[in-house]
Structures are given as structure tokens and as C-alpha cells.
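In: Here is a sequence with its predicted model. Questions after.
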Amino acid sequence: MTLRPDDSPRRAAYEILLRVADGAYADMVLDAALNRSTLDGRDKRLLTELVYGILRLQGRLDFALAQFCSQPLKRLQPEVLWLLRLGSYQLLELDRVPAHAAVSSTVDLAREVGFEQVTGLVNGVLRALERGRAEIPWPPPAKIKPYLQHVCSMPVWLTKEVMRQLPNAEAQALGESLTVAPPLTLRVNTLKIDRDAFLQALQAAGHQARPCRYAGAGVIVEQRGEQPLPGDEQGWYQVQDEASMLTAELLNARPAQRILDACAAPGGKTTALAALTDNRAEIIALDKYPQRVELIRQGVARLGCPTVTAAECDLTRLPEFLEPQSFDRVLLDAPCSGLGVLRRNPEGRWNKSSANLRDLAALQQLLLNNVATLVRPGGLLLYSLCTFSHCETDEVVEDFLVAHPDFALEDLRTEFPAWQDLFTTTGTMRTYPHRHDGMDAFFAARFRRCN
């Protein structure tokens, strides 16, 4: 099926969801569709809401649909199940869409995309859901495992992972936080404007915003106005989560240092490091894929960071073009499961498993071992991830310290006393959206090379 960007938002959402189910990334497919689309602003917002909302709440929607469908959902054609999810999301989650419109538009869409034979089933299930939604037997929070699965929309493997990490009340809070859209957070590019001036510009343009709680250059846009965000072409800001901003600050980068951002794309932390050093440090930004290196270069040009050099490099092998022990600071924001950003990449709930976590941990250990060779004596190595799984975080740190007695884990609490609630008892950073002002779930550990 070919996505037509001038279709209705429901038709576009349906076709995007089919592509995501086939392995595409939701953000990339959606962004491409929005850029080509002739939909007005209101319909673009509805399209975005439908795609991300359905993927976040797929498990919850399926639990509700199962109460009213006469056959197991797994026996339905995948296209039909996505139609039902599209209709049920509008019925259960969008108060501004009348029930009759949610049902009739889904039935019309089924007919339009070639499923005339199931319009009766779609109509019957959705009308039954509308009549009976107040009687859906949602599991209560006290039954934490089914609550996480059926209310917080977590597959079984992810439910087990969260329950291993947190006590029940916190597991519930984390699960609930991952069902909602993340805040729009911007890092002010202090190379071009200070935060107070940018906040004033936002207010003048009709947006409501406030400073981030932790990050000194961070701004949370609490309500967008009708005008575009000010300063986009001038490079006044970068869309970036607050936890990601903090990761750059933890590296303690200074002017005149030589800094490596080892897995840098799309470049948010790279340009943050340039701003933190006032464009007075040599920064090398690497990524494995040429198209992602180009993203770094585009961001560097937009934000005005001439001291950054971006290059292609596969760090699963020792980088021969970089001299050993030649960097004062090395940041490894490693490829990971992305459990901490499931609000932004909700398909990650459904296309990963616990086996993927172990495979990723092995890759992370390999990358960490290789970049460690580049740190000078006395230099710092920061390992960061947007996840909370134990095997990708604490276990990798423990294995690294055993294999590298010349590195010591630093206690971040001593250097950042104002951020005490972000740190663990071992001095690593671990953030959660339900604890820390809505920021993504991140982990960071800092090592110093002793000799």
C-alpha cells in the first residue's frame, strides 16, 4: 500500500502503522508523511496523535477489544486488527472525537482500503466497545503484573524487566508515565542566545515555557502557540530531552581539551559539548553510518559549532586513525534497547525482547572496551544510555571495571551536589520520567583513567 500524504489523517495513520508493523521506524515514516502532506495543522496533529498514541497503547487497546470480539485477536488479519485499534483509540482516548464519528470513519476506511468483507465485524466490535466500555474489567494497580500489561500497555518481557528494577508502586508509576506523550524540551544554544532571552522570545511568539529543573540550558514548552518556535533558522535551540542535556554536562568538558563523541548521531550531545566549551575545544564526532554523519554535520552547521569534525567510523573495531590515549574526554552514548525513550519510539515495546537486551549488552561492552583505549591518563570516559535495563547498565559497568583495573568509577554525587536525586548509591546517574520532571529514563557512569 502506498501512503498518500493528502489523504485523511485516519487513512495516513493506518498506512503508517502498517509500515511500522513491517519494521519501519514510526518517527521517520511519520516525519516524511508530514513533510509531504497537504493536511492542515489540525489534521497533522491528529495524525501524529493517532500514530504515537496507538503504538504506545497497543496492549491496552487489544485488552479492550478482546472483551467485545467474538474471535481471538491473533486470528484476525493484521490489517483488520489495525483498523480496530484505530477505531478503539478514538473511542477510548480521544474525547474530542464523537463516538459515532470514530465508528463510522473506521468502517468507511475499511471499505476504502479494500476490506469491504469485514465492515460488519469492524462496525459490530466498535459499537459493542462504545456501549460496554464502562464495564471493561481493567486490572487494578494492586495486581501489578496484569496492570502493567493491560493498562500500561507493556508486553510480558518488558513487564518483567520493570518489575525487576522497581518496587510495585514505582513500577506502576513508571508504567503509567510511559503511556503518555513526553514533554517538548529544548536546549537553548548558548553560543547564540541565553536562556532568559529565549524564554522571552517564546512568550512573545505565544508559547508557554519554563526553565528545566536541572539542565542549565533547558526549556520545557508547556503549551505551544500557533506561531513557529522562534529562532529555528538562526539556530537558537535544539530539540533535546533534559536527561540527554545532563549527559553532556556530566562529561565535565573544558576549553582546550580534545573530546571524542564516539556514537554521536544525530549530534545533540556533540553540539551541547561545543556550547559547554564555548567552541574552544577540539571535538571529534563519530558514527557508523554515512547518512547519520551527515545529520551531525547539518546540526553542527545550524547551531554554529566550527570546532566539531564529524567522521564515519565503526567502533566495533579499534579505530586506527585515532591515536591511543589521545583524548581528554570520551563520551560513549552507546546503541541500546531504548527502553527509556519508549514514549518517543513506542514501537520499541513490540519489536524487542529480553534476548535483544543481552545482545546489546555484548555490543556495548565491545564498544566501551575499544573507546577506553583512546582515553589519556587522568582523562574521563562517560558511558551513557537511554535505557533502564540492568544488563545494559550496571552489569556492563561491573564487567568493564573488572576488565580495566586502570579505570575507576567516579561518584558523580560529589561533583553535582544539586542533582543528588538523580544519582544512585554508587554515584551513577539514573533518571526516570515519573521521578524527575518528565525527563527520559537515562543511565550514565563516569570513569577516570588512573594511569
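Out: Yes, it's here.

In: switch to C-alpha atoms for all contacts and neighbour counts from now on
Out: Will do.

In: And the contacts of stretch 339-355?
Out: Residues outside stretch 339-355 that contact it (C-alpha atoms under 8 Å, 6 or more residues apart in numbering) are 20, 25-27, 52, 55-56, 154-155, 157-158, 178-182, 337-338, 386-389, 432, 440-442.

In: residues in contact with the residue nearest to Pro155 when sequence neighbours are not counted?
Out: Nearest residue to Pro155, sequence neighbours excluded (C-alpha to C-alpha, 6 or more residues apart in numbering): Gln149, at 5.8 Å. Contacts here follow C-alpha under 8 Å, 6+ apart; on that basis Gln149 touches Gly59, Arg60, Pro155, Val156, Thr159.

In: any idea which helix or strand carries Gln149?
Out: Here Gln149 sits within helix 144-150, counting by DSSP states H and E.

In: my guess is Leu65 meets Ala128, correct?
Out: No - shown here, Leu65 and Ala128 do not form a contact pair, counting by C-alpha atoms under 8 Å, at 9.3 Å.

In: Which of those two has more residues huddled nearby?
Out: Between Leu65 and Ala128, counting by other C-alpha atoms under 10 Å, Leu65 is the more crowded of the two (23 against 15).

In: Against which helices or strands is whatever helix or strand the more buried one lives in packed?
Out: In this assignment (DSSP H and E), Leu65 forms part of helix 58-66. Under the contact definition 3 or more C-alpha pairs under 8 Å, 6 or more residues apart in numbering; DSSP states H and E, helix 58-66 sits against helix 78-93, helix 119-132, helix 144-150.

In: put this beside the first:
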Amino acid sequence: MNEIEERGTPRRYYFVQLVKYLNQLIFYFKAFNFSQLQYNKNEEIRFRSTTFLAIYLSVIEKQSIHWVIINVLQRVGSNRNQEFVKKLQQVKVSTLSTLLEPYSSIEQLSLRYAHPQFMVEKLCSILPAAEVEKLLQSHNAQKYLYARISGFEADPIQIRKSFRQIGVPLKRPTEIPFAFQIWRRYIKKIVKSPPYLRGDIVLQDLASMHTCISMDPQPGDRILDACAAPLMKTSLLQFLSRGQSKTLSVELSPTRLQNSLKSPTLRATSSFLIADSTTLPFRDSPPKEIFDKVLLDAPCTSSGAIYYTPEMKWFQSAEYLRSHAILQQKLLQECLNYLKQGGILVYAVCSYYREEGEEIIASASNLIKIINTRRFYPHVDKCQGFFIAKLQKI
């Protein structure tokens, strides 16, 4: 990809794109029998990656065959280039709809929008087919990022002025007055901007912000933030309570916690603990370890995070879902043990699956009252997929 990179597109961009469209590229590879052109078994990985790149550029980015020959095909091998180009031309003039005609509707959606069949089946059990199609499209065309003010002294007017000066327009979401919607294409300018480098703003997804807002942290609240890294929600909880709540952030991974502690937005009223939130180390502690509020943003399949991290789509499977649901039930039960009666627990996952959302809170129905639930979808809310439940311990 060196030649392409010299033209101004980073190598990582193409790596991400090949991952994003992986099953569609494999489909073309098999349908047009590119494997018969492989002349060196020792270079199978290189041959496939080069072929996938050539197909991607020709079909999805719609580059000319001549451009692809100049920038890519010299890596295939001169003795095979003529045959390779012939097959590539066949791919380019083909119609995916025609190729997919023999396949089921689930398989067609899976291949057309490059998502695993398991995930498409699950989504079709939740949403109408037309909605599923829009959702899958949104995963492949992520446009927006979100940022929020992180310091009490930060002036939103000055922040917007600073970004206008570097050519980055900001839009204020109507629901959150301290947040900004930003076009993804401006990300490089954002992370080099003075407000970002000073810590006046941080990048955080819109649905993630709503998780903390739904908790409504108040001065004096004793809050447990379970599974806390990268501490974005810890920081926002402190911001929302004007630094007057006391938050204990628990994280299993020492590395993740250590890296997260570098954030300039964390307040002195936050404390941190390396521990497993399925077995919290408070069993022999006095009643002071009972929390007023708990935030449980549980580890999940990240099916809703594909909006930002397309590689997660290829992890989706029945076993992957089952293992996370078991973990989530354990986390919820343990966190409820240390929530005072009448206290609030906000449960959240960046997942579309009911097994990680509604069914998890149903497993604790004898201990909780559901105050409200909300789902976010990227094609509707222009953010990542999320499930949020506000619960009260009874």
C-alpha cells in the first residue's frame, strides 16, 4: 500500500476498510475464483490482502482499473497480471444484487452491508427489515463524533470560537447543552486544537453521556462506577455534580486504569480501585461501603460500537453473546449488593441484543424497580447503539 499512502491516504485507513467489508470481499474473491491465480503458496496472505484491496478500490471506492493497476497490481506478479485484470474487470461490471439473487434475505443483507449473518439475524428479530437495512448502512458511513465540556471554568462560547478559527464547525445537540456534535472528518484538527490539549473538552459519545445524565448525580452522593476505564463516565459524573459527589471507580485492568488516570479532567473527589466488580472487596467492610448510586457500564459484545469500531462486527457470535450475558448478570447482582435500599443503579451496554439489555435487568426483577429504559440506534440518534436502564433497588 506504499504507493497509495504516498497519494495522501494513510495505510491504516485501508486496513480498516478491508476489515469493515471483509465478508463482502471474500464473497467476490470466491465468486470470481481469484484463488486460481495464486502462484506462490508461501505468499497466500499477501496475495489475498492485495486482491481484497484491488477489489475494494474497484468496487467500493469505484477507482478505475487503470488506477488500480498502477497502484496495486504490480504486487500480484507480472506473469499473472493480465488474467488478474480480466477477473477484476468482471467484478467491476458485475451487479451485487444479481450475484446475491440465489441467497436468502438474511444472507443478502449480510453480504450487501458486510455484517456477520448472526448479527443480521439478531437485528431482524428486534427491528423491521427496513430499519435493519438503515442501521447496517449507518455502520458503514459513520459521520459524527461528539465532544463535551470537561471543566467547570471552560467557556462554551470561547470553545466554539476557537474551533471556528481552525475551520471546525460545532453543533449543539438539543438534549445536552454542554456537548458538541462534530463531523468525523475533522478529527485530526480536533485532537490538535488548544481546547482539546488543555483538557477543556473531551471526546465522548452522545449515548455514553446520557448514561451519566440519567443517573442525575447530586452533591454528597456516594457513587460506585463499576468497570470504570477509561474513566470518561467518572469524569462526567464529577462534572454533573460540580465536583461534590464522591466517586469510587473500580477497574479490573491495572493497565487500563493507569492509562486512564492521565486524564486532566478527573477530580480530587474521585478514588480508584483495581478489583473485579463481580466480587467486590467490601464484604467485611462497615456500612459506609453502601453506595447511594451505582453506574454499571458493563463489558458487552460491543455490537452497538461497530459505528466506531467496525472490527467488532466479526466477533459477533452466539457464544460471544452468551459469555457476556453470564458476566453481566454476575456484575448486576454484585453491584446491587452494595447499593442502598431505594438507591439508583444505571445499567448500560453498547449492544443491540435483548440478551444483554432487557433480559439482564429482568434477571434481577425481584430486587429492582425499573424507572425507565432507553435504546439508541445510529441511524436514528446519530450515535452508537446503546441500551440504558435506570433502576431503583427495592
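Out: Cool, got the structure. No experiment lies behind these values; they were computed from the predicted model shown.

In: Now the TM-score, please.
Out: The TM-score (TM-score structural alignment, normalised by the length of the second structure) is 0.88; 383 aligned residues with a C-alpha RMSD of 2.8 Å.

In: need the contact list for the aligned partner of Phe387 of the second structure in the first structure.
Out: In the first structure, Phe387 of the second structure lines up with Phe443, judged by TM-score structural alignment. Phe443 of the first structure is in contact with Ser384, Leu385, Cys386, Thr387, Phe388, Thr393, Thr428, Met429, Arg430, Thr431, counting by C-alpha under 8 Å, 6+ apart.

In: cool, and Leu197 of the second structure?
Out: Leu197 of the second structure makes contact with Val191, according to C-alpha under 8 Å, 6+ apart.

In: residue boundaries of the strands in the second structure?
Out: Along the second structure, counting by DSSP state E, strands occupy 144-149, 179-183, 201-203, 222-226, 246-251, 270-274, 291-297, 339-349, 368-376, 386-393.

In: equivalent range in the first structure for the longest one?
Out: Counterpart in the first structure of strand 339-349 of the second structure, with TM-score structural alignment as the criterion, is residues 375-385.

In: mean deviation of the matching stretch from the second structure?
Out: Following the fit onto the second structure, the mean deviation recorded for stretch 375-385 of the first structure is 0.9 Å by mean C-alpha distance after the TM-score superposition for the first structure.

In: Any chance of CSV for the strands of the second structure, columns distance to Glu319 of the second structure?
Out: Formatted as CSV, those follow (distance: least, C-alpha to C-alpha, whole Å):
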stretch, distance to Glu319 of the second structure
strand 144-149, 31
strand 179-183, 36
strand 201-203, 32
strand 222-226, 24
strand 246-251, 24
strand 270-274, 28
strand 291-297, 21
strand 339-349, 17
strand 368-376, 23
strand 386-393, 20
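
In: After alignment, which residue of the second structure pairs with Ala64 of the first structure?
Out: Match for Ala64 of the first structure (TM-score structural alignment): Tyr28.

In: biggest helix in the first structure by residues?
Out: For the first structure, the longest helix by residue count, based on DSSP state H, is helix 354-372.

In: Tell me which residues of that one come out buried.
Out: The neighbour-count check on helix 354-372 of the first structure (16 or more other C-alpha atoms under 10 Å) flags 357, 360-361, 363-372 as buried.

In: so Met429 of the first structure touches Arg446, yeah?
Out: No - Met429 of the first structure is beyond contact range of Arg446, at 9.1 Å (criterion: C-alpha under 8 Å).

In: who's more crowded, those two?
Out: Just comparing Met429 of the first structure and Arg446: by other C-alpha under 10 Å the higher neighbour count belongs to Met429, 26 against 23.

In: Can you tell me how far the counterpart of the more buried one in the second structure is from Gln165 of the second structure?
Out: Taking TM-score structural alignment, the alignment pairs Met429 of the first structure with Arg374 from the second structure. Per C-alpha to C-alpha, to the nearest Å, Arg374 of the second structure is found 37 Å from Gln165 of the second structure.

In: which stretches of the stretch 151-300 of the second structure form helices?
Out: Ranges of helices in the stretch 151-300 of the second structure, per DSSP state H, counting those that start in this stretch, are 156-165, 187-191, 194-198, 206-215, 232-240, 254-260.

In: export those helices to JSON lines and tack on distance to Pro310 of the second structure?
Out: Formatted as JSON lines, those follow (distance: least, C-alpha to C-alpha, whole Å):
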{"stretch": "helix 156-165", "distance to Pro310 of the second structure": "28"}
{"stretch": "helix 187-191", "distance to Pro310 of the second structure": "17"}
{"stretch": "helix 194-198", "distance to Pro310 of the second structure": "25"}
{"stretch": "helix 206-215", "distance to Pro310 of the second structure": "18"}
{"stretch": "helix 232-240", "distance to Pro310 of the second structure": "21"}
{"stretch": "helix 254-260", "distance to Pro310 of the second structure": "21"}
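
In: Which among those is found nearest to Thr50 of the second structure?
Out: helix 187-191 (27.8 Å; C-alpha to C-alpha).

In: Could you pull out the buried residues of the closest one?
Out: Neighbour-count burial for helix 187-191 of the second structure [16+ other C-alpha under 10 Å]: Ile190.
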